[in-house]
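S.K.: this is a predicted model, with the sequence first.
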Amino acid sequence: MERIAQLMYLYPDQQEEYKKRHDELWPELEAALKAHGASNYSIFLDKNTDILFAYLEVESKSRYNQIADTDICKKWWAYMAPIMKTNEDNSPVTKELHEVFYLA
């Protein structure tokens, strides 16, 4: 199992909308995440800065990264693009975090 942690960035005044959209996560996207080996996926919000911290565990990073090529992932990215910082392909702007400590 590999652990992934990253930061993402909401636009101002989009905290409630972001939560609402994740509360209503599409079943097809949930299935795709699981099919690509994702589990224990959590996203935390710093309400003062609009910065999101995402943590998930994957069976393989290379396998998980293939989700970016799926239609459902691209559709989700387009859906989320109006409320958060994104790249040209609508993928979220992320800052990868590097693990420095782990206690099992």
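M.R.: All right, it came through fine.
S.K.: C-alpha only now, for contacts and for neighbours.
M.R.: Fine.
S.K.: ranges for the strands of this protein?
M.R.: Assigned by DSSP state E, the strands in the chain fall at 2-9, 38-46, 51-58, 95-96.
S.K.: among those, which comes closest to residue 67?
M.R.: strand 38-46 (10.0 Å; Cα to Cα).
S.K.: what comes up buried for the closest one?
M.R.: For strand 38-46, the neighbour count (16 or more other Cα atoms under 10 Å) marks 38, 39, 45 as buried.
S.K.: ok, and here's another one to check against it:
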Amino acid sequence: MKRYAALIGLSEDGKADYRKLHAAVWPAVLAQISASNIRNYSIFLKEPENLLFSYFEYHGSDYAGDMAKMAADPTTQDWWALNMPLQRPLDTRSDGEWWADMTEIFHHA
């Protein structure tokens, strides 16, 4: 199992829509997340800065392959098309990132 965390901004104008979407995530999107070996997935909102922090645990053996399958899923693509315009990627993210990956520097189990 590997833990992943990422950060992105959320537009003030899109905050209500983002909350509404995530209060009733489509069942097919949730199924795809599970099929991609993702567990304990959470998204937190920090206000008033409007920063989204995501955390999940990956329980598979081919992270790149599972993420590629998720990205190719038509329902997931539709879900992302609704959510991405509401998000504000950080200027400091790495090339190819939408959500900026974070490095774990401490963990206590």
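M.R.: Received, thanks. Source: prediction; values computed, not measured.
S.K.: rebuild the strands of structure 1 as a markdown table, extending it with distance to residue 64 of structure 1.
M.R.: Rendered in a markdown table, the data for the strands of structure 1 read as follows (distance: least, Cα to Cα, whole Å):
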| stretch | distance to residue 64 of structure 1 |
| --- | --- |
| strand 2-9 | 10 |
| strand 38-46 | 7 |
| strand 51-58 | 7 |
| strand 95-96 | 15 |
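S.K.: closest to residue 77 of structure 1 out of the ones you listed?
M.R.: The closest approach between residue 77 of structure 1 and any of these, judged by Cα to Cα, belongs to strand 2-9 at 12.7 Å.
S.K.: give me the helices and strands touching that closest one, please.
M.R.: Counting by 3 or more Cα pairs under 8 Å, 6 or more residues apart in numbering; DSSP states H and E, the packing neighbours recorded for strand 2-9 of structure 1 are strand 51-58, strand 95-96.
S.K.: repeat that with 10 Å
M.R.: Taking 3 or more Cα pairs under 10 Å, 6 or more residues apart in numbering; DSSP states H and E as contact, the helices and strands that strand 2-9 of structure 1 lies on are strand 38-46, strand 51-58, helix 61-65, strand 95-96.
S.K.: the longest one against structure 2, how far on average?
M.R.: So that's strand 38-46 of structure 1. Mean deviation of strand 38-46 of structure 1 from its aligned counterpart in structure 2 after superposition (mean Cα distance after the TM-score superposition for structure 1): 0.6 Å.
S.K.: repeat that for the shortest one.
M.R.: Mean deviation of strand 95-96 of structure 1 relative to structure 2 after superposition (mean Cα distance after the TM-score superposition for structure 1): 0.6 Å.
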